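Peer 1: Sequence and computational prediction follow.
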Amino acid sequence: MTTKASARVCDTDVLIVGGGPVGLALALDLAYRGVDFLVVDASDGVVAHPKVSNVGPRSMELFRRWGLAGRIRAAGWPGDHPLDVAWVTAVGGHEIHRLRFGTADSRPLPSYTPEPEHACPQHWLAPLLAREVGVHGSGAGSPLRRRCRLDGFVQDDDGVTATATDLRDASRLTVRARYLVACDGASSPVRKATGVPAPDLYATRVFRNILFRAPGLRERLGARNALVYFLTQPPALRFPLRSIDGRELYRLTVGVDAGTAEEGGGGDPLAMVRSAIAFDTPLEVLSDNVWHLTHRIAGRFRLGRVLLAGDAAHTLSPSGGFGMNTGIVDAADLGWKLAAELAGWAGPRLLDAYDTERRPVAEHSLEEANVNLQRTMGRELPKEILLDSPEGERARAALAAAMERGGVRREFEAPDVHFGFRYDSPLIVRDGTGADDECWRTAAVPGARAPHAWLGEGVSTLDLFGRAFRLMCFTGQAPAGAPGPDGRASTAAEGALEDAFARRRVPLETFHCQNPAVGALYGSPYVLVRPDGHVAWRGARPPADPGALADTVRGGVT
């Protein structure tokens, strides 16, 4: 029986349910904005079977904002390990096709981002994020409560009252929060409690992930090392065998849709791993997990003061690596909107725009990932590719040519998916200048992520965005007026916009850029960038009605 002495009560602005990568990313964004939060997570935080290995480039840009990109890159992935993807009859056997991506140390930096994707498996990433979230505690302790299970919640007009159990001592916790955000995974008890449906969009598939240690494999493979090996031994072995830590830890994915040994899905894990490697090498199976691949999008991402993010809002195939990264960008979109609501400057449509903006991105990512999955599932793999003969060489060459024609590279190099989405919501001002035909790489397009360009050694335009709206001015003149935050002065028209934002308590900073290359990239003399780094408005001159613009981008008139 729970005694009165064992019950605790706490207040917070945002209660985050779930301490995975998305929940912790939201916590980091809220901490960056000075918002009080509490994360409750039923697990102990130990990742014994890492499921996520690559942090995508847009996620890396956000971790740069939160001060963690450098630590992720230093987490342990060897800088000299190839990032290639290879299709093989077996690891160390016949190689059919290879996509070469260099190494973390040798690959060139893309022109469109300061933070390319990086391999950081979940058992490295999770504790790194948790440590950073934990330092934001007050006198009451860490805002991350592990082994704390949410039992239920009720919401009213002013907030959410949740009850939880500390699984270490069975004590009860009551949390009063202004908002609750569910980051509690694909099965999301919070989503189910709200009654929001998440129907299957495609058939569920069943897989096994076999985690194993092979301490001599990297050295034995030498120049044939890769980050990902796609096996070509159907039916079960047509999925990836992946290097997890770049040293001795690997994960083999096995298809088990029928769940029988005859079809390869029910075999002994050590035997499955041995059949995936062409030569004898020391092996140790560490774990063997069955998981269900679902394709779902919740019917609503917001129900009053309860919001869904990450897998609680959408689940998709890991093919392409969009899942966790879609969730982390959810957190970036939601964080500034919650901060605005709590600070009192949000309009009535701001928080509803979270669903409006993120749902199409989730839908597109799901479809792109499913195309990648179907490419792998539907690939014809003739038995001749296994032959060690001229006939086998011809069969492998023909298969490699078919892969190249089929666009296999898109699964592993898809910047348009990571960066190319554009928000279309009441918060975005469309200017009728043909933005639909413009590319995110070469213009500041309304609704799209503002482009990256180098302003100086190690300083990106992206480093200007985050805490406030940012008015980017590319006027090429020295305006007269009061000095702005960047040391330059503002014109009267710019001052009117700054005043309109200030009267509504909406944070705005102005930056005058005299770099003609950056101005040419952005393409408009004036570009207004939101706190999440997306373009809200652009114009050839300051807005004729600055108050109307301020009201639009903050979500309407209160």
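Peer 2: Arrived safely. Numbers count the residues shown, from 1 in each chain.
Peer 1: can we go C-alpha only for contacts and neighbour counts from here?
Peer 2: Will do.
Peer 1: element containing the residue nearest the centre of the chain, please.
Peer 2: By CA atoms, centre = their mean, the chain has its centre lying nearest to residue 325, at 1.6 Å. Element membership for residue 325 (DSSP states H and E) is helix 323-343.
Peer 1: One more to weigh against that first structure:
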Amino acid sequence: MNQLSTIEPVADPAERAAGDVPFEHVPVLIVGAGLSGLSTATFLGVHGAPALVIERHPSTSTAPKARGQMPTVMEALKIADIDDAVREAGFDLHEPMEIVIGRTVAGEPLQTLLQSFDFDLSAITAAGMGMAGQERTEAILARRATELGAEIRFNTELVSVDLRDDGVLAVLRDVVTGSQRRVFADYVVASDGWRTGLRDVAGIGVHGHGSVSQWMSLVFRADLGDVFDREFGLVYLQNPELHGGAGVFGTTDDAGRYIFSFGFDAATEGPDDFDHDFCVEQIRIGMGMPELDVRLDDVAETEFAHRLADRYSAGRILLVGDAAHVMPPTGGQGGNTAVLDGFSLGWKLAAVVNGQAGPGLLDSHDLERRPYGEMIADWQYQNLLHRMTPGGAEKHGAGEHGADRRSDDDHGDVDHDRGEQDGAGDNNEIGMMFGYRVVGGAVCLEPDDDHQQFENGFLPTGRPGSRVPQLWLTNDGVRTSIIDRLGRSFVIITASVDWREAAAHATAELGLPIEVVVVDDRQLDDHETSWTDRYGIGENGATLIRPDLFVGWRTAAPASPASTEELIKALSTVLSR
């Protein structure tokens, strides 16, 4: 689906039901069952708002795609109770692995970017990395979304939409039978990928570097013997003997199955110029194994691009994933950002359709997610210049946001979507991802806030708009993270039991469930006594944590009728009541 046409407006619900085409109403229609769409459906379900998901393909992805989940994503997946399933579906982090830049896979690396994902982030999170591929992750998300009430219709495409003030009237078509159905949705989530038509229909423009390079993506099987015997590996190739001078090799979830890409000049060449024998020869050159027996399973053309939506919402349409931010794959955060788009949007959209929030809450989707998406896309563009441009390792140094600043601390995933290969950022990048702030959205910023969108993720401030600081507790001899108590509702964290009554009043006033976590000094792990200072709330204050782990409001004042009113006011502001 490359573009959509509008249909005639329909005057009222009675007319919508007329005619030969069946009609139904859904609160949320999600177009596209990739990582972003399925994540949105999953987190809508977590918060009690089932969605209808349509996908024109017959199933979730069956091709090698994004591999790897950052700790921020694993935290979100734990809230959905699928972190263990995703972790078990992926690469064992204790096994040998590598991400390097080299001339050939068999040769000595020019630069080593990463040799281990097994690193300690306990100061900022209880979650580790996950290394499942997109094929397996999408299937896990689809099952969980369905368990939580979503309906997923495969072999179903969006034919047209009529944008209205009160919703979106969509015509859907079964691609197998050709039969059509009309759906009226209160909101539509565009997760229809980099070829999105919904973005155009919504009148949302794009900016960025545009099309950067064209690549042929090859999926092949071979016995690499001792040349490459690791379950996970990624090699960016800078080799003048390769067509286009550069390429990339990566492993997949299946042993003996690999992906290889080489570049070409789209102005003078096309996919038809590269026959089977030529593609096999490129694999052999890139591997540095001229006699390698290669079985070619799939050949496809792909584009590396940098296109960013001018905004993430328009009327009743909201963008997530590649519909919002198309980025080069070099950095590992394309798939991760897609999941976090759904994590962020899910609780907000559920609050609106469930009547707990005003529609203005959805304005924060653009204000909060677009700066992050642009930051990640810019960083990955700089990484592309370094890793996959012929001679890039010599020509290009550190880029914006520190692309490839250190060669020994690179973390992230492998995104094989359309042949994409993702590496990722270093500890500074991890600190940056944990240090991202939402300063223009659904938060109650303090009067002296500097409105900076980043702080040091390893030294969190606990101020509104920032991520909740990590806090380790011990319960019955078991060490747990405060983050394990978050994510399914708004939560008040405090050292004072008096805030329970304040939360009860707020719940009665707003009809919104609020959990209170009272941290007793006896629970503190490692004799930590300064947690209230790190949270900025003192011994009697409280902090309000949103379902996406960001601080929405805090106070150092003790619970009282006045501070209870401040809590109610803060929640009303956050929820656009």
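Peer 2: In hand now; what should we look at? Predicted, not measured: the structure shown is a model, and the values here were computed from it.
Peer 1: Need the TM-score from the superposition.
Peer 2: Here the TM-score for the pair of chains, by TM-score structural alignment, normalised by the length of structure 1, is 0.83; 516 aligned residues with a CA RMSD of 3.3 Å.
Peer 1: Help me confirm that the residue nearest to the centre of structure 1 comes into contact with residue 60.
Peer 2: No - look at residue 325 of structure 1 against residue 60 with CA atoms under 8 Å: they stay out of range, at 9.2 Å.
Peer 1: what's the closest non-adjacent residue to residue 331 of structure 2?
Peer 2: Spatial nearest neighbour of residue 331 of structure 2, chain neighbours left out: residue 424 (3.7 Å); criterion: CA to CA, 6 or more residues apart in numbering.
Peer 1: Aligned against structure 2, show me the partner of residue 42 of structure 1.
Peer 2: Under the alignment (TM-score structural alignment), residue 42 of structure 1 pairs with residue 56 of structure 2.
Peer 1: The stretch 451-558 of structure 1: helices as residue ranges?
Peer 2: Remark: helices assigned in the stretch 451-558 of structure 1 by DSSP state H, counting those that start in this stretch are 492-503, 516-522, 546-553.
Peer 1: Highest mean neighbour count out of these?
Peer 2: Neighbour counts (mean count of other CA atoms under 10 Å) averaged over each of the helices of the stretch 451-558 of structure 1 peak at helix 546-553, with a mean of 20.
Peer 1: I'd say the residue nearest to residue 331 of structure 2 and residue 333 touch.
Peer 2: Yes - assessed by CA under 8 Å, residue 424 of structure 2 is found in contact with residue 333 at 6.9 Å.
Peer 1: who has more neighbours, those two?
Peer 2: Using other CA atoms under 10 Å as the criterion, residue 424 of structure 2 and residue 333 rank with residue 333 on top: 30 against 26.
Peer 1: Which residue, neighbours along the chain excluded, lies closest to residue 186 of structure 2?
Peer 2: Distance criterion CA to CA, 6+ apart; nearest residue to residue 186 of structure 2, sequence neighbours excluded, is residue 167 at 4.4 Å.
Peer 1: ok, now residue 240 of structure 1?
Peer 2: In space, residue 240 of structure 1 is closest to residue 230, 4.5 Å off (CA to CA, 6+ apart).
Peer 1: any idea what that neighbour aligns with in structure 2?
Peer 2: Looks like residue 230 of structure 1 aligns to residue 236 there (TM-score structural alignment).
Peer 1: so is the corresponding residue of structure 1 for residue 184 of structure 2 in a helix, a strand, or just coil?
Peer 2: Residue pairing (TM-score structural alignment): residue 184 of structure 2 is matched to residue 176 of structure 1. Using DSSP: H, G, I helix; E, B strand; the rest coil, the structure places residue 176 of structure 1 in strand.
Peer 1: before we move on, the earlier item: in structure 2, point out the residues matching the helix holding residue 325 of structure 1.
Peer 2: Matched against structure 2 by TM-score structural alignment, helix 323-343 of structure 1 falls on residues 334-354.
Peer 1: So what touches the matching stretch?
Peer 2: 27, 35-44, 47-49, 66, 68-70, 73, 76, 186, 320-322, 327, 357-359, 361-362, 365, 369, 373, 415, 547-548 (CA atoms under 8 Å, 6 or more residues apart in numbering).
Peer 1: Kindly recompute the last result at 6 Å.
Peer 2: Outside stretch 334-354 of structure 2, the residues that touch it by CA atoms under 6 Å, 6 or more residues apart in numbering are 35-36, 39-40, 43-44, 49, 66, 320-321, 357-359, 548.
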